[in-house]
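Peer 1: With the sequence up front, the predicted model follows.
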Amino acid sequence: MQQISRRSFLASSVAALGGFALTACGGTAASSGPVTLRWSMWVSTPQERAAWAALADNVHKAYPNITIKLETSAFDPYWDKLQTELASNTQADIIGMQGLRMPAFAARQALQPLQTFISKDNDVNIADFYQPMREMMSFKTQLYGLPYDIGPVALYYNSDLFKAKGVEAPSATTPMTWGEFRAKAIALSDASKHQYGYAIVPSFDAVVPWLWSGGADYMNEAETASTLDTPEALAALHFLMDLILKDKCVVPITDLSNSLFAVEQFYSGNVGMIMGGPYDAINMRANAKFKWDIAPIAAGSAGSVTRLSGSGFGISPHTQYPEQAWQALKLITGTPALKQLASLGRAYPARSSATSAFLQESTPIKNIQLFQKILDGSIPHSKGHFFRTTTTWQETEVMFAQEFNPIYLGLHSVEQIVAAVKPKFDKLLQRHQALVNK
């Protein structure tokens, strides 16, 4: 990911752009004959699909000539399906895009740059989007998508289980140390009752906050070499693996391919803590039959350093209706739309003008302000960190799934896993540099 170029993204044009009101603007392209736009997106539950379907209906209400056909898949199959569609130029007109995957798709021209639309549209306010999300949705100074959410990862915890076990709940204002986290996780665990202090998704992404909080990283700033073999990275990985394999206070991993493993275990009521973002709130309220709340993730030697990521939508370069797709894209990422998503707990809005809706959602949790405090950097020893990825991140994730994720099974040592991963990661970073410098 070209982080340096992203920081300068649209610097000259942002100041000139005005505010966006979610009303039909009456533009000639959007007012022409009837069209049907396909919109692809991932969902995990019926509640999520209903939230997106409501926004699709809003587009039709605002622009009666535009009908949105919503096409949804579960998260993991979504990316396989998208790759297949891109290969045959059958992708949707509007494409859901995770920020960490944006460089890979933008570099392959799977989305079209939005500056042409922005430069001739006085009704869009790009500056209203949080800067990290403008960076995540851009590549080589060009914006390729409009974000809908920003997701600072926090620690979700089962208040009822903490109370039943007589364990003090995590503080919302002072991050636990790693030692305190370990002690709480052990105290919450009882294998005979299938109760565990923590559950983790068996993926590389899940270890990133642990690496950062331990003063490590997964690649260098120049994005030319992996840094997983540094003493700090190895120490962080050892701490996490010891929780799983020695302390046995983490739910045993039984399925390396299940990206919903941690949250499904949490729903059972037998898990004390998991990491999750604001986007998990809608499903948490629907599926968790116990009291829960949120706290900062545990702090290592570098503090509580959590992951900032998010998603948005882009426009296919092969759409037959680019102007109509732009009108729809503006609407589904406008302030009223993001407030609607926020009120359901589906997204922490990527627009600063819409965040109040999440903080006032219909069934708020006690520490609801935490997500904003992470973004503001107002919690001592806690901060959010931009999740850097590369143009070869799709291939990198496949490599991680094959070479890194078995670390959770304990069949190989941390050092053996890192020794297998590093040369392959380095090679992918070399390919990334070649793509960036083309």
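Peer 2: Great, that's in hand.

Peer 1: From here on, just use CA atoms for contacts and neighbour counts.
Peer 2: Noted.

Peer 1: quick one, what contacts Trp393?
Peer 2: Residues in contact with Trp393 (CA atoms under 8 Å, 6 or more residues apart in numbering) are 100-101, 103-104.

Peer 1: Show me these that map onto strands.
Peer 2: Among the contacts of Trp393, none falls in strands (DSSP state E).

Peer 1: quick check, nearest of those to Trp178?
Peer 2: Closest approach between those and Trp178, by CA to CA: Leu100, at 26.9 Å.

Peer 1: Next one: the closest residue to that closest one other than its chain neighbours from Ile374, what distance?
Peer 2: Distances taken as CA to CA, 6 or more residues apart in numbering place Thr389 nearest to Leu100, at 5.6 Å, with adjacent residues excluded. Using CA to CA, to the nearest Å, Thr389 is found at 21 Å from Ile374.

Peer 1: Could you do Glu223 as well?
Peer 2: Where Ile374 is concerned, Glu223 sits at a distance of 26 Å (CA to CA).

Peer 1: go on, Leu82?
Peer 2: 32 Å.

Peer 1: go on, Met136?
Peer 2: For Met136, the distance to Ile374 - CA to CA - is 18 Å.

Peer 1: and if you look at Gln324?
Peer 2: Counting by CA to CA, the gap from Gln324 to Ile374 is 36 Å.

Peer 1: swap in Ala56?
Peer 2: Taking CA to CA, one finds Ala56 at 31 Å from Ile374.

Peer 1: How about Thr174?
Peer 2: 12 Å.

Peer 1: These two: which has the busier surroundings?
Peer 2: Taking other CA atoms under 10 Å, Thr174 and Ile374 do not tie; Ile374 has more neighbours (23 against 17).

Peer 1: Got another one to weigh against that:
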Amino acid sequence: MRTRWILALVMGLLLTACSSDDGASDGRITLRFQSLAWQQESVDANKELVREWNAAHPDVRVEYVQGSWDSVHDQLLTSFEGGEAPDIIHDASDDLADFAYGGYLADLSELLPARLKSDIPERSWETATFGGRVYGVPFLQEPRVLIANAEWLGESGVRVPTPEDPWTWEEFRSIAKELSGGGKYGVAWPLKEPVSATLNLSLSTGGQMFHRGADGKVTVRFDAADEVVPRTVHDGVNTDGSASSVTLGMGGSDTLPGFFGGKYAMVPLGFSYRQQIVQQAPKGFDWQVLPAPAGADGLTQGVSPQTLSVAEDSPHKKEAAEFIGFLLRPKNMVRLALGDWMLPTGTEALKDPALHTTEDDWATGTALAAQLRSAPAQSVRGYPEWKDKVATPAFQEYYSGAIDLDELRRRLVEDGNLVLARYQR
């Protein structure tokens, strides 16, 4: 009797779930959209766009589901394997490779509107393309910039860089030393998670780290071009005394009190941190956005744009792609960018006057958009494990002075290639 009751309950739940998923009860389709928006302006923009869609599409209702950047990879993996993934998935492009190759995401190549496909540059599409198939729509991105104490820089008399005439890495190191002394530092590097920052900035010097052979397999190399950014950080902390060792274990937000308090002249941060600075800076605090230093490849920088994908198991891929097309119309993309204090990938959206103002230095960031490229790790299978088990501890120890450059190279290359090999058999 108990067994029969359990079976009946399970069948009832399954039928209810199927009815809800298919929209069979009232003919209406319901799509679940999991958003990772977290800043209030961004959450409000996403929810308002969902309301606008629902008002205009009574037969295809979108349900907003709040996710979290802190746990998204494991949460998505569990939901994929359990057959409970949301239809529309908000993530970052450097998190997509394993999901794409694992068959969890739908190929969007033939589902997206032609307008959207032509509006986003090829360099952005490359961040979400794996094996020739598109598994996500890159829509928001941010360069890493230098947030500087404008008063401090002005009083020092150093040359202030612009996107047209940036500092070189050598010049940046020299100026950081010049701005230091008396218990103050020219720069604070918040490198609690050091890998993506290091690899992305290293594109400016010609660094690549990951190299794909003729057989399609990826291996790690650590060449001279890859050394420039790590050595700049290491030497600032351990040789020049121009960079604080304390901030190496911090996240970006953790450095802001010291920045506001006059302890650091500059902090390398993502462009979106401007919102926190506007909200938290003491009255009268004068700050400005500077481009990151340039190397042999100029201001080229790696980015991992935020993406929108569709679950392979979704029974309504066409409708999900239509919602993505609506969400990323140029005016809507601008609304999302302003809400997140980031840059849109769309060519038309980038032309919007709101993104070219001097207020909050929007124009400085927008001037860097054309220099943004696919982050080196985008298509590397096994990158999350390489980053967590090999690269993160190796970079942390090198930056703190616990190991030298040769040991850093050995770990990244020898230990790293052992990890990647398991994913390429």
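Peer 2: Sure thing, it's come through. The model shown is predicted, which means the values in this text are computed figures rather than measured ones.

Peer 1: TM value for the aligned chains?
Peer 2: Remark: TM-score between the superposed chains equals 0.80 [TM-score structural alignment, normalised by the length of the second structure]; 391 aligned residues with a CA RMSD of 3.1 Å.

Peer 1: if we can go back for a sec, the residue nearest to Leu100 of the first structure contacts Arg101, correct?
Peer 2: Yes - assessed by CA atoms under 8 Å, Thr389 of the first structure is found in contact with Arg101 at 7.2 Å.

Peer 1: ok, longest helix in the first structure?
Peer 2: Looking across the first structure with DSSP state H, the single longest helix is helix 414-436.

Peer 1: what does that helix rub up against?
Peer 2: By CA under 8 Å, 6+ apart, helix 414-436 of the first structure touches 2, 107, 140, 223-229, 234, 237-238, 390-392, 395-396, 399-400, 403-404, 407.

Peer 1: could you pull out the strands for the stretch 201-350 of the second structure?
Peer 2: 210-212, 218-220, 264-270, 287-291, 301-303, 306-310, 343-344 (DSSP state E, counting those that start in this stretch).

Peer 1: Could I get these in TSV, plus columns for distance to Trp38 of the second structure?
Peer 2: Putting the strands of the stretch 201-350 of the second structure into TSV (distance: least, CA to CA, whole Å) gives the following:
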stretch	distance to Trp38 of the second structure
strand 210-212	32
strand 218-220	34
strand 264-270	15
strand 287-291	23
strand 301-303	20
strand 306-310	13
strand 343-344	16
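
Peer 1: Arrange the ones you listed in a markdown table, one row each, with distance to Phe326 of the second structure and mean neighbour count as further columns.
Peer 2: Formatted as a markdown table, the strands of the stretch 201-350 of the second structure follow (distance: least, CA to CA, whole Å; neighbours: other CA atoms under 10 Å):
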| stretch | distance to Phe326 of the second structure | mean neighbour count |
| --- | --- | --- |
| strand 210-212 | 36 | 15 |
| strand 218-220 | 37 | 19 |
| strand 264-270 | 27 | 24 |
| strand 287-291 | 32 | 23 |
| strand 301-303 | 24 | 28 |
| strand 306-310 | 12 | 25 |
| strand 343-344 | 15 | 29 |
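
Peer 1: Of all those, which one is nearest Gly23 of the second structure?
Peer 2: strand 306-310 (18.0 Å).

Peer 1: Tally up the residues packed near Asp21 of the second structure, please.
Peer 2: Around Asp21 of the second structure there are 18 residues (other CA under 10 Å).

Peer 1: what sits against it?
Peer 2: Asp21 of the second structure neighbours (CA under 8 Å, 6+ apart): 29-30.

Peer 1: ditto for Gly23 of the second structure
Peer 2: Gly23 of the second structure touches 29-30, counting by CA under 8 Å, 6+ apart.

Peer 1: Now with 6 Å, please.
Peer 2: Residues near Gly23 of the second structure by CA atoms under 6 Å, 6 or more residues apart in numbering: Ile29.

Peer 1: One more: Tyr144 of the first structure?
Peer 2: 113-114, 137-138, 314 are the contacts of Tyr144 of the first structure under CA under 6 Å, 6+ apart.

Peer 1: gap between the one residue sitting closest to the centre of the second structure and Pro121 of the second structure?
Peer 2: Residue closest to the average C-alpha location in the second structure (CA atoms, centre = their mean): Ser304, at 4.2 Å. Per CA to CA, Ser304 of the second structure is found 14 Å from Pro121 of the second structure.

Peer 1: for the second structure, which helix is longest?
Peer 2: helix 2-22.

Peer 1: quick one, helices of the stretch 301-425 of the second structure?
Peer 2: 317-327, 330-340, 347-350, 362-366, 383-385, 392-400, 405-410, 416-421 (DSSP state H, counting those that start in this stretch).

Peer 1: closest one to Trp189 of the second structure among these?
Peer 2: Short answer: helix 392-400, nearest of the helices of the stretch 301-425 of the second structure by CA to CA, at 9.9 Å.

Peer 1: Fine by me, thanks again.
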